[in-house]
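# What follows is a protein structure lacking sequence information:
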């Protein structure tokens, strides 16, 4: 009788184990065949970004991806996992792995001289990416950004140009080293597929209207009447522009922009509450945005250092909207003498928050204008702060009508640390070192006792 019980018990256990293993095998196969993955990282490092999804979903042509890797290797496996995310979203992406040693002719054709090179081909165009230095440690750092940027460039038939006004002390788009430079912004705009140039209006009779945008980034000196007339002619003819105006400066542009639906304050915004979330008194943190295409699905805070207020006014034929506002604890300081002494306080006559710091307007079918109250928003120092860069790039995409690019761009891997308190550490220690082993020991004793008494 005892042997029979042992046999039944053993058989049941064996069947149960087989059933569990069978279920795990089936689930694993389904996940593999359907491309199912669970990404639990905070920055979604193992999932393609919203921007990549939009770009891939809107592909209107076939893209061949030639990946030059050794047949066996960690780099190849990592890239295969990443590019697989692209393939699963679009049948227009074709991937072929090439070993340069076995197919030297293909490598020569595309100028490939090292492993880890990826070539994206569309018709007669091709873009070479060197990803060998970007793939490491089980995480593909920046590789998604490189691939998606290449897809954007291959998808654009028309080259769009962004002109940065110069000659009045504006921010330098060629300055990559200093905090106030705009070199990083230029790089990001070029990654979006735009051509970026400087424009000296005194030398140019007029601003080209077709497929262009003008950016006026914090001029220190007033624009001449001739230059103002050129900008007016450009905008009235269907032009597009972004104005970034610092406090105390650009009085002629403040007056000029009233005709286009903007009311720009002669003030500086002070927001003490921003200190609590990483900003400062004169670096308001914006965490809420009004509904608009630019901020659809936008979930990141932005920092507007040294900003003036930007509101909108009603104008016939102009659709104006404030996009970003400061907190209710902010105010618009107009007494610059007290501000410079560091003793400015909110007075009964000051305008209080929420205050606009970013607004846009539309005129007719083509003219679109954006005004930011801060220039440092996208300087080298602040452009990578949370959503600063994304907000500006989304604005440029919207102005050009490239709505398929409005999104959250790829995030790069960063060190993740688990911060726990002393009490949490004690609970964790007790659970893993004492409770779990004790549970196993007690369970073993119970099983032993039951078997002994069978």
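Done, it's in. Keep in mind that what you see is a predicted model, and the values were worked out from it rather than measured.
# contacts and neighbour counts: CA atoms only from here.
Noted.
# Run through the strands of the stretch 351-454 of the chain in chain order.
Along the stretch 351-454 of the chain, counting by DSSP state E, counting those that start in this stretch, strands occupy 351-352, 356-363, 367-372.
# export these to a markdown table and tack on distance to residue 122 and mean neighbour count?
Listed next are the strands of the stretch 351-454 of the chain as a markdown table, based on distance: least, CA to CA, whole Å; neighbours: other CA atoms under 10 Å:
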| stretch | distance to residue 122 | mean neighbour count |
| --- | --- | --- |
| strand 351-352 | 54 | 18 |
| strand 356-363 | 35 | 23 |
| strand 367-372 | 32 | 25 |
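# For residue 211, find the nearest of these.
strand 367-372 (11.6 Å; CA to CA).
# can you list the residues that contact that closest one?
235-245, 262, 310, 357-362, 395, 399 (CA atoms under 8 Å, 6 or more residues apart in numbering).
# One more pass at 7 Å, please.
With contacts defined as CA atoms under 7 Å, 6 or more residues apart in numbering, strand 367-372 is touched by 235, 238-245, 357-362, 399.
# Between all of these, which two are separated the most?
The farthest-apart pair in the contacts of strand 367-372, when distances are taken by CA to CA, is 238 and 357, at 24.6 Å.
# wait, residue 70 sits on residue 97?
No. Contact criterion CA atoms under 7 Å: residue 70 and residue 97 do not qualify, at 8.7 Å.
# Tell me where the stretch 101-250 of the chain has helices.
Remark: helices assigned in the stretch 101-250 of the chain by DSSP state H, counting those that start in this stretch are 104-109, 143-155, 183-191, 225-236.
# any idea how far residue 14 lies from residue 22?
12 Å (CA to CA, to the nearest Å).
# again but with residue 53, I slipped
With CA to CA as the criterion, residue 53 and residue 22 are 34 Å apart.
# Looking at those two, which is more packed in?
Neighbours were counted for residue 53 and for residue 22 using other CA atoms under 10 Å; residue 53 has more, 20 against 12.
# That one looks like it's in a strand, true?
No. Counting by DSSP: H, G, I helix; E, B strand; the rest coil, residue 53 falls outside a strand, being helix.
# That one - nearest residue in space that isn't next to it in sequence?
Counting by CA to CA, 6 or more residues apart in numbering, residue 89 is the residue found nearest to residue 53 once chain neighbours are left out, at 7.5 Å.
# swap in residue 39?
In space, residue 39 is closest to residue 46, 5.9 Å off (CA to CA, 6+ apart).
# Shouldn't that neighbour be within a helix?
No. Counting by three-state DSSP, residue 46 falls outside a helix, being coil.
# one more structure, for comparison:
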């Protein structure tokens, strides 16, 4: 009888509600452990990795992938690091290049162990640890660590992808594209970072004086970057002939004390005019702490689309309106690129010391950048102009991390040259982001963490205990 009682108790215990709950919990735990082990085995076998960083720091952009997939030449990237001292971030990015195209091979060389190897590429003794050498055949480009990671007073960003991809384009291209950079009107020099960005996109910059040097539309494009005085009639005539030959021109036009009559005469042939009025941005969300530093809205165009997607603002300083003329040739197509807010206005009296809007001032919004095409021939032979009504929009203070001005220049030049192979990859921010809270919100969050959440946990525990006792 005792044996039967024991067996009966065992059977009833298996049917007990608590035993069933415990069995389900144990079975669930075993299943979860098996799933985790299986996932780890698969990840280890197939080298699967996920980029969970906020800005996808270690994932190549679709732009880079498209270019890399078109490369049909062998490319070697030599990373100069001591064994075991490789930069982990750079190494992860380099691994992505090998995965996209097996024509690209990555090597790691210790510059101290292989000094003779380094000398082959070292023209001025500047190559050292942390540098990358991108090589294809007899052509190579050296990237310093500052080309891969950019620092400023306020932020730090990863610029490796844009410069590595640019270097690959450079070494695999058969020829460089020429940019005639106009001088002679007190233009500021292009910042080194902008020059490097253009060179990394396979452009060669040649400074020219329109009065003495020749420019040929079939050999390069023209860049008029921030002239502080108007061009002469002879210079305008030369630019007009350049355009009529199918030339392409980028113009960054600052506001001048007097209307640039000669430059406006050129632009009138293409349906636009520069107004001599200083734009004041009345919307705080469309300005950078100062109403003269405008953050215009990006309009839909292939030049601005990548910048819009990157969510990096364009900042223009001391801009003035670009207006469309009432009478425009039917072959001319004008696409506005950037526009100020409805709250903006423009001071027509440039000597006025009053910042507020006056009766004589113009009412916004205003176009501050346009892309113009004169459709008179084949696509690559059509005269094209991109004009931005601001000076020095690519100076060092406006090409810092988190600002899309350099991208605006690069994308504009690539559009002018119909150069779809080149890209402008926005640097990826490495700076830590901190949560900014007002005093009231700090008290609210403190109350939640210190009082509300602990009380919820305590009450939940009491309720669970009471329910278990009643089972």
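In hand now; what should we look at? Note that this is a predicted model, so its numbers are computed, not measured.
# just to revisit the earlier point, Serialize the strands of the stretch 351-454 of structure 1 to a markdown table and add fields for distance to residue 126 of structure 1.
Shown next, in a markdown table, are those (distance: least, CA to CA, whole Å):
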| stretch | distance to residue 126 of structure 1 |
| --- | --- |
| strand 351-352 | 54 |
| strand 356-363 | 37 |
| strand 367-372 | 33 |
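# With residue 83 of structure 1 as the reference, name the closest of those.
By CA to CA (comparing all of the strands of the stretch 351-454 of structure 1), the closest turns out to be strand 367-372, at 35.9 Å.
# now the closest one and strand 356-363, what's the angle there?
On the basis of axes from the mean of the first three to the mean of the last three CA atoms, to 10 degrees, strand 367-372 of structure 1 is oriented at 170 degrees to strand 356-363.
# relative to helix 225-236, how tilted is strand 367-372 of structure 1?
120 degrees.
# In structure 2, which helix is the longest?
helix 17-46 (DSSP state H).
# distance between that one and the chain's centre?
The chain centre lies 44 Å from the centre of helix 17-46 of structure 2; the measure is CA atoms, centre = their mean, to the nearest Å.
# Stretch 281-294 of structure 2 now?
Distance, centroid of stretch 281-294 of structure 2 to centroid of chain: 22 Å (CA atoms, centre = their mean).
# Could you do stretch 201-208 of structure 2 as well?
21 Å.
# quick check: it aligns to which part of structure 1?
Across structure 1, the stretch matching stretch 201-208 of structure 2 (TM-score structural alignment) is residues 192-199.
# quick one: buried residues of the matching stretch?
Within stretch 192-199 of structure 1, the residues that count as buried by 16 or more other CA atoms under 10 Å are 192, 193, 194, 196, 198, 199.
# Distance check, the second one against residue 405 of structure 1.
Counting by CA to CA, the separation of residue 193 of structure 1 from residue 405 of structure 1 is 11 Å.
# which residues of the stretch 51-200 of structure 2 fall in strands?
Going by DSSP E, counting those that start in this stretch, the stretch 51-200 of structure 2 shows strands at 75-80, 104-109, 132-136, 139-143, 149-151, 156-158, 177-183.
# Residue 305 of structure 2: how many residues sit nearby?
15.
# In structure 1, point me to whatever sits opposite it in the alignment.
Looks like residue 305 of structure 2 aligns to residue 296 there (TM-score structural alignment).
# Over to residue 396 of structure 2?
Match for residue 396 of structure 2 (TM-score structural alignment): residue 380.
# Make sure that match is actually in contact with residue 188.
No. Counting by CA under 7 Å, residue 380 of structure 1 does not reach residue 188; the two are 11.2 Å apart.
# higher neighbour count, these two?
residue 380 (21 against 16).
# Spatially central, which residue of structure 1 would that be?
residue 409 (3.1 Å; CA atoms, centre = their mean).
# Tell me how far residue 196 of structure 1 lies from residue 185 of structure 1.
Counting by CA to CA - residue 196 of structure 1 and residue 185 of structure 1 are separated by 10 Å.
# Next: residue 140 of structure 1.
Per CA to CA, residue 140 of structure 1 is found 23 Å from residue 185 of structure 1.
# what's residue 244 of structure 1 in contact with, if anything?
Here residue 244 of structure 1 is in contact with 216, 217, 218, 371, 372, 373, 374, 375 (CA under 7 Å, 6+ apart).
# List the members of those residues that persist in structure 2.
Counting by both residues aligned by TM-score structural alignment, their matches' CA atoms under 7 Å, the contacts of residue 244 of structure 1 that remain in contact in structure 2 are 216, 217, 218, 371, 372, 373, 374, 375.
# Tell me the counterpart of the first one in structure 2.
It refers to residue 216 of structure 1. Aligned by TM-score structural alignment, residue 216 of structure 1 pairs with residue 224 of structure 2.
# Contacts only, for its match.
Residue 224 of structure 2 touches 181, 182, 250, 251, 252, counting by CA under 7 Å, 6+ apart.
# ok, now with 8 Å
Residue 224 of structure 2 neighbours (CA under 8 Å, 6+ apart): 181, 182, 183, 249, 250, 251, 252, 253.
# now swap in residue 388 of structure 1 and tell me
Residues in contact with residue 388 of structure 1 (CA under 8 Å, 6+ apart) are 301, 302, 303, 377, 378, 382.
# now, the most widely separated pair of those residues?
Between all members of the contacts of residue 388 of structure 1, the farthest pair (by CA to CA) comes out as 301 and 378, at 13.7 Å.
# Now do the counterpart of residue 428 of structure 2 in structure 1 against residue 44 of structure 1, distance only.
Mapped onto structure 1 by TM-score structural alignment, residue 428 of structure 2 lines up with residue 411. Look at residue 411 of structure 1 and residue 44 of structure 1: by CA to CA, they are 8 Å apart.
# How about residue 302 of structure 1?
On the measure of CA to CA, residue 302 of structure 1 and residue 44 of structure 1 end up 20 Å apart.
# now do residue 5 of structure 1
Counting by CA to CA - residue 5 of structure 1 and residue 44 of structure 1 are separated by 51 Å.
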